[in-house]
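Trainee: I'll drop the sequence and a predicted model, then ask my questions.
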Amino acid sequence: MSDLTSQVLSHLDPSSINAIAARLGVDPAQAEAAIQQAVPLVVGGLAHSASTDAGADALHSAAADHAGTDIGSVLGSVLGGGGAGGAILGHVFGGQQGQAAQGLGQASGLGAQNAGQLLAMLAPVVMSVLGNMSQKQGMSPGGLGGMLGQELQNLGQSSNGGLLGSVLGQAGGLGGLLKMGEDLLASRGRV
């Protein structure tokens, strides 16, 4: 599992998972399994967004806006029905937001509507962790893009690679996803 993904998942304790399950009306075990697929999907979408210089600059700016936030407070807000998850997902997936929810819904058994809600709950948490990481490590836009490229490459080689490849629309499935990660790393001078 990749570093950003692991850090996000480490903030989702059993009580948070139970609260997410209750909001979705599903069993906690199903919610936890879906979260294990959803977080890498959001992270992969962020990496895809940062695959251009303009995208990396925009994401760096957005991450800075989320830096310094307390993850517990962010979780409390999204579990209470707040947060800007929908807006974040619009920037992350663009026109593929429905495809992301559909793909996660099928893979997790949640259905597209619940999967969309789950993604909207997790997006602010992912952005807050990313913002805090970026701030702590003093990342430039290029450094952030490079880190996400490595993250994407690692995720593409994991069990989530198929879902990521289908949602991000890469020709060639997993091979295209890995190529995108390699290209992003090369463009950031990390290969």
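Mentor: Structure received.

Trainee: drop to CA atoms for contacts and neighbour counts, all remaining ones
Mentor: Noted.

Trainee: secondary structure class for the residue nearest the centre of the chain?
Mentor: The centroid of the chain falls nearest to residue 42 when counting by C-alpha atoms, centre = their mean (2.0 Å). Per DSSP: H, G, I helix; E, B strand; the rest coil, the local secondary structure of residue 42 is helix.

Trainee: nearest spatial neighbour of it, chain-adjacent residues omitted?
Mentor: Excluding its sequence neighbours, the residue lying closest to residue 42 (C-alpha to C-alpha, 6 or more residues apart in numbering) is residue 123, at 6.6 Å.

Trainee: can you pull the buried residues of the strand or helix carrying that neighbour?
Mentor: Element membership for residue 123, per DSSP states H and E: helix 112-137. Buried residues in helix 112-137, counted by 16 or more other C-alpha atoms under 10 Å: 112, 114-135.

Trainee: same deal with stretch 34-49?
Mentor: Within stretch 34-49, the residues that count as buried by 16+ other C-alpha under 10 Å are 34-49.

Trainee: widest-spaced pair of those?
Mentor: Taking C-alpha to C-alpha as the measure, these span a maximum distance of 22.5 Å, between 34 and 49.

Trainee: count the residues that sit near residue 22.
Mentor: Per other C-alpha atoms under 10 Å, the neighbour tally for residue 22 reads 14.

Trainee: give me every residue that touches it.
Mentor: For residue 22, the contact set (C-alpha atoms under 8 Å, 6 or more residues apart in numbering) comprises residue 28.

Trainee: putting a second one here so we can go through both:
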Amino acid sequence: MANKSELRKQALTQRKSLTEDQADQLNEALLVAFKTLDFSNINSIHLFLPTLHHNEPNTFLFIDWLQLNHPKIDLVVPKANFETNTMSNYIFKDLADLKNNHYQIPEPQNAKPFNGVLDLVLVPLLAFDQKGYRVGYGKGFYDRFLENTDTQKIGLSFFEPVAQINDVHLNDIRLDKCITPNKIYSFV
């Protein structure tokens, strides 16, 4: 068992130690696993946009694959409000519409707001446990975003789960699944 602060530090160090080739291989393995999901009843997918210099899973690969293989699915990306720690959703337009914010996170600039229902949300994380709880960067953006939604929540992780996060809070939202390079974990 470990607490979120310890896990956050460990995960950031572990990610930072990845070479570019290792990160590319892990991203490809995540994409291969992602492709096995059932998209037949999916009309919209929220994807976080990665900060690649932090070696986050590269969801741009997922966007490319979805646009090619499932063009009818609305791809939705977030824009953060750091004063309120909330996010708003926009339909992904193209790479040219993205600009890095103050934290170097790509965000849409001129995209159309998305006000529909999300069928699936890809959730960023640093670590997760065998019960489906996750460790993020600590601001609670995704917990707030997901607290009143009934959508499928899928994490993406380069690494396997820890046994248990020992400081889970009541407002922490559990994942339904988490995709790793080796396995898709289900927590439902």
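Mentor: Okay, I see it. If you're wondering where the values come from, they're calculated on a predicted model, not measured in any experiment.

Trainee: TM value for the aligned chains?
Mentor: Here the TM-score for the pair of chains, by TM-score structural alignment, normalised by the length of structure 2, is 0.27; 83 aligned residues with a C-alpha RMSD of 5.2 Å.

Trainee: how near is the residue nearest to the centre of structure 1 to residue 168 of structure 1?
Mentor: For residue 42 of structure 1, the distance to residue 168 of structure 1 equals 11 Å [C-alpha to C-alpha, to the nearest Å].

Trainee: which helix runs longest in structure 2?
Mentor: Taking DSSP state H as the criterion, structure 2 has its longest helix at helix 20-34.

Trainee: just the buried positions in the longest strand seen in structure 2, please.
Mentor: Looking across structure 2 with DSSP state E, the single longest strand is strand 74-81. Judged by neighbour count using 16+ other C-alpha under 10 Å, the buried positions of strand 74-81 of structure 2 are 74-79.

Trainee: and if you look at stretch 5-15 of structure 2?
Mentor: Quick answer for stretch 5-15 of structure 2 (16+ other C-alpha under 10 Å): 7-8, 11-12, 15.

Trainee: which parts of structure 1 are helices?
Mentor: 3-10, 14-24, 28-49, 53-66, 71-79, 85-93, 97-108, 112-137, 141-156, 161-168, 174-187.

Trainee: which residues sit against stretch 103-112 of structure 1?
Mentor: With contacts defined as C-alpha under 8 Å, 6+ apart, stretch 103-112 of structure 1 is touched by 30, 33-34, 37-38, 98, 101-102, 113-116, 163, 166-167.

Trainee: just stretch 9-19 of structure 1 next, same as before
Mentor: 28, 31-32, 36, 39, 71-72, 75, 79.

Trainee: if we go to 10 Å?
Mentor: For stretch 9-19 of structure 1, the external contacting residues (C-alpha atoms under 10 Å, 6 or more residues apart in numbering) are 3-4, 20-32, 35-36, 39-40, 71-72, 75-76, 79-80, 122, 125-126, 129.

Trainee: the closest residue to residue 34 of structure 1 other than its chain neighbours and residue 101 of structure 1, how far apart?
Mentor: Among residues not flanking residue 34 of structure 1 along the chain, residue 108 sits closest, at 5.2 Å (C-alpha to C-alpha, 6+ apart). Distance, residue 108 of structure 1 to residue 101 of structure 1, using C-alpha to C-alpha: 10 Å.

Trainee: okay, and the common contacts of those two?
Mentor: Common neighbours of residue 108 of structure 1 and residue 101 (C-alpha under 10 Å, 6+ apart) are 38, 115.

Trainee: and these two? Which one has more around it.
Mentor: Counted by other C-alpha under 10 Å, residue 108 of structure 1 and residue 101 do not tie: residue 101 has more neighbours, with 25 against 20.

Trainee: having no further points to raise, I will conclude here.
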